[in-house]
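In: Pasting the sequence and the predicted model now:
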Amino acid sequence: MLSYFAPHGGHPPQTDLLSGRAVFTDAYAVLPHGTMRDITTSALPFWDATRLWVLARPMTGFAETFSQYIMEVQPGGGSDRPEADPDAQAVLFVTEGQIVLSIGDTPHTLTPGGYAYIPPGLAWTLRATGEAPARFHWIRKAYEHAPGLDTPDPLVLNEADIAPTPMPGTNGAWATTRFVDPADLRHDMHVTIVTLQPGAVIPFLETHVMEHGLYVLEGKAVYRLNADWVEVEAGDFMWLRAFCPQACYAGGPGSFRYLLYKDVNRHAPLTLRR
């Protein structure tokens, strides 16, 4: 059965130790799930009965292509004006509760495992319609138009309906659930789910131009980030700068799964981003 960790906030007692696993370096950051407390939430204009944790935002000299939020919307809450940036595309991924996402005039009900891609400039609204709060990831990126290519079509899917693609030579121990066809070059970002079974590894230090946001949905593992081995578990977020070396060992006892963002399919800009 698929599992999706979501933060619920709260506040630690005065008896807790101050030490923790949070770290921010020149190459990567780790935000453990314990950092997602009531006092670290934000609010957004035109969102009702909603708070959010900002996991990533563009920062000069670090990761510059995307922002990622965990949204918490109370029953009946949501927005009729969710996005103020006409260049922003979005991926939503639901971890708890139920939402109705209307893209244009078409409503879609999303439950845990639900995925939606919303192209830039397309009107949408969102309401939490269940009896409990809805929690979901909202990943935003300014769309980079490519001459001769249209913007992508909207997509509404669910992880449960998609067969993971095994990585070659792993006998299924390392697999990726892809919501978008990798050959569709209209897309300039991919959001996937990576699954490693107990004992599986990413067997080399990946070093590449793509920036990453990795949110652990389930399980635990030891992740190599630049020169460090870091223990991570469900609810933790890893934020990787371009070219940060990375590898992974999934120790078990269950599967280790994470939601992964990366920027793809475009020329490297030759001028500084504005």
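Out: That came in fine, so what should we check first?

In: CA only for contacts and neighbour counts going forward, please
Out: Fine.

In: quick one, what contacts Glu159?
Out: Residues in contact with Glu159, defined by Cα atoms under 8 Å, 6 or more residues apart in numbering, are 113-115, 177, 179.

In: now what about stretch 164-178, what contacts it?
Out: Taking contacts as Cα under 8 Å, 6+ apart, the residues outside stretch 164-178 that touch it are 159, 162-163, 191-198, 200-202.

In: just to revisit the earlier point, so which of the contacts of Glu159 sit within strands?
Out: When strands are assigned by DSSP state E, the members of the contacts of Glu159 inside them are 114-115, 177.

In: Please indicate which of those residues are buried?
Out: For the ones in strands among the contacts of Glu159, burial is judged from neighbour counts taken by 16 or more other Cα atoms under 10 Å, and it is met by 114-115, 177.

In: Save those residues as JSON lines, and put in distance to Phe237 too.
Out: Output for these, formatted as JSON lines (distance: Cα to Cα, whole Å):
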{"residue": "Gly114", "distance to Phe237": "19"}
{"residue": "Tyr115", "distance to Phe237": "19"}
{"residue": "Thr177", "distance to Phe237": "19"}
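
In: coming back round to it: going through the contacts of stretch 164-178, which ones are buried?
Out: Among those, those scoring as buried are 159, 191-198, 200-202 (criterion: 16+ other Cα under 10 Å).

In: Restricted to strands, list these.
Out: Taking DSSP E as the definition of strands, these contribute 191-196, 201-202.

In: take the one below as the second:
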Amino acid sequence: MTNTYATPAAGLPVQMALHTGRATFNEAYALIPRGVMRDIVTSYLPHWRETRLWVIARPLSGFAETFSQYIVEVAPGGGSERPEQNPEAEGVVFVVSGQLHLTIAGQPHVLKEGGYAFLPPGTHWALANRTTEPASFHWVRKRYEVVEGIDIPTAFVTNEREQPIRWMPGTKDTWGTTRFVEPNDIRHDMHVNIVTLEPGAVIPFEETHVMEHGLYVLEGKAVYRLNRDWVEVEAGDFMWLRAFCPQACYAGPERFRYLLYKDVNRHAKLPF
């Protein structure tokens, strides 16, 4: 099956558009619907040329504190030779439109739609759009938590089309995860995966756990349980969940897929 990926529509709504948006921010979650990701809320970064981005998650005291997530749009000729300023930051790049040239420690790679790269802390990398069309990617960043005696994971590049969906048992292959890192690989302290629910599939219980989440809907629509609320979500929406926010899901009439961040494999930080 060919996958498609949502990207921000940009532009601005017409002045006569009704103000009936779904944007929500409360004590347990934020919903950033696709309709609010417009030109007026874009940002820019040092040492990037012909590039803008939507910041959809950032560490926020008392809310979700472990990661940031950007949707980055790179115009033809754009990119950066110094993309990451923090030597302690690890990252994942996931391409949702166009084509990008990624260089890791001098080795070139071409990332097409569905392209995925893990970039450990301290990695020398560069990114460029050498085509005549804009390209967009998600960039998830986290401060890597070093553990004595555990190796820092190495960089790798793949494409989601090269990875299998691992279906949950007892779901008749209707709810599964495309994993880019094995769950028991203790070197990794974050996972950025893709969750797939076929039409009518469900997450049949309220997941309530310590991991923080970022969920960007790549495709389809669903009714999603967030804390005490059932909310409709669609391709291009972003859900940002703090730890222990209950969640569940009923998928819609077409395949529903989202890019999922979570922090894993480390002790909880203690305040003393």
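Out: Yep, it's here. All values derive from a computational prediction rather than experimental measurement.

In: returning to that earlier point: adding distance to Ser79 of structure 1, write the ones in strands among the buried ones among the contacts of stretch 164-178 of structure 1 out as a markdown table.
Out: A markdown table is the format used below for these (distance: Cα to Cα, whole Å):
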| residue | distance to Ser79 of structure 1 |
| --- | --- |
| Val191 | 23 |
| Thr192 | 26 |
| Ile193 | 27 |
| Val194 | 30 |
| Thr195 | 33 |
| Leu196 | 36 |
| Val201 | 41 |
| Ile202 | 40 |
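
In: Between those residues, which sits nearest Arg57 of structure 1?
Out: When these are compared for distance to Arg57 of structure 1 (Cα to Cα), Val191 wins out at 16.2 Å.

In: How is the closest residue in space to that closest one that isn't next to it in sequence assigned, secondary-structure-wise?
Out: Closest residue to Val191 of structure 1 in three dimensions, ignoring its sequence neighbours and counting by Cα to Cα, 6 or more residues apart in numbering: Tyr261, at 4.6 Å. For Tyr261 of structure 1, the secondary structure call by DSSP: H, G, I helix; E, B strand; the rest coil comes out as strand.

In: Show me which of the buried ones among the contacts of stretch 164-178 of structure 1 is closest to Trp124 of structure 1.
Out: For those, with Trp124 of structure 1 as the reference and Cα to Cα as the criterion, the closest is Val191, at 19.6 Å.

In: Per the alignment, name the residue of structure 2 opposite the closest one.
Out: When structure 2 is aligned by TM-score structural alignment, the residue opposite Val191 of structure 1 is Val192.

In: what residues does stretch 194-209 of structure 1 touch?
Out: Contacts with stretch 194-209 of structure 1, where a contact means Cα under 8 Å, 6+ apart, come from 173-177, 224, 242-260.

In: which of these are buried?
Out: When the contacts of stretch 194-209 of structure 1 are checked for burial by 16+ other Cα under 10 Å, the buried set is 173-177, 224, 242, 244-251, 255-260.

In: Among those residues, name the ones in helices.
Out: Secondary-structure check on these using DSSP state H: no residue lies within helices.

In: ok, now which ones touch Phe237 of structure 1?
Out: Listed by Cα under 8 Å, 6+ apart, the contact set of Phe237 of structure 1 reads 30-33, 55, 213-216.

In: can you redo these as CSV with secondary structure?
Out: Shown next, in CSV, are the contacts of Phe237 of structure 1 (three-state DSSP):
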residue, secondary structure
Val30, strand
Leu31, strand
Pro32, coil
His33, helix
Leu55, strand
Gly213, strand
Leu214, strand
Tyr215, strand
Val216, strand
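
In: Which two of those have the greatest separation?
Out: Between all members of the contacts of Phe237 of structure 1, the longest pairwise span (Cα to Cα) is found for His33 and Gly213 and amounts to 14.3 Å.

In: Between those two, which has more neighbouring residues?
Out: Between His33 of structure 1 and Gly213, counting by other Cα atoms under 10 Å, Gly213 is the more crowded of the two (25 against 22).

In: in structure 1, what residues pair with the helix or strand harbouring Glu90 of structure 2?
Out: Mapping Glu90 of structure 2 onto the secondary structure by DSSP states H and E places it in strand 89-97. Counting by TM-score structural alignment, strand 89-97 of structure 2 lines up with residues 88-96 of structure 1.

In: Quick check: that stretch compared with structure 2, mean distance?
Out: Between stretch 88-96 of structure 1 and its aligned stretch in structure 2, the superposed structures give an average distance of 0.3 Å (mean Cα distance after the TM-score superposition for structure 1).

In: Translate Thr7 of structure 2 into the numbering of structure 1.
Out: With the correspondence set by TM-score structural alignment, Thr7 of structure 2 lines up against Ala6 in structure 1.

In: need the contact list for that match.
Out: For Ala6 of structure 1, the contact set (Cα under 8 Å, 6+ apart) comprises 95-96, 135, 217, 235.

In: what about 7 Å?
Out: If a contact means Cα atoms under 7 Å, 6 or more residues apart in numbering, then Ala6 of structure 1 has 95-96, 135, 235 as its contacts.

In: can you give me the strands in the stretch 51-200 of structure 2?
Out: In the stretch 51-200 of structure 2, the segments counted as strands under DSSP state E, counting those that start in this stretch are 67-80, 89-97, 100-104, 107-111, 115-119, 125-128, 135-143, 156-159, 166-167, 175-178, 190-197.
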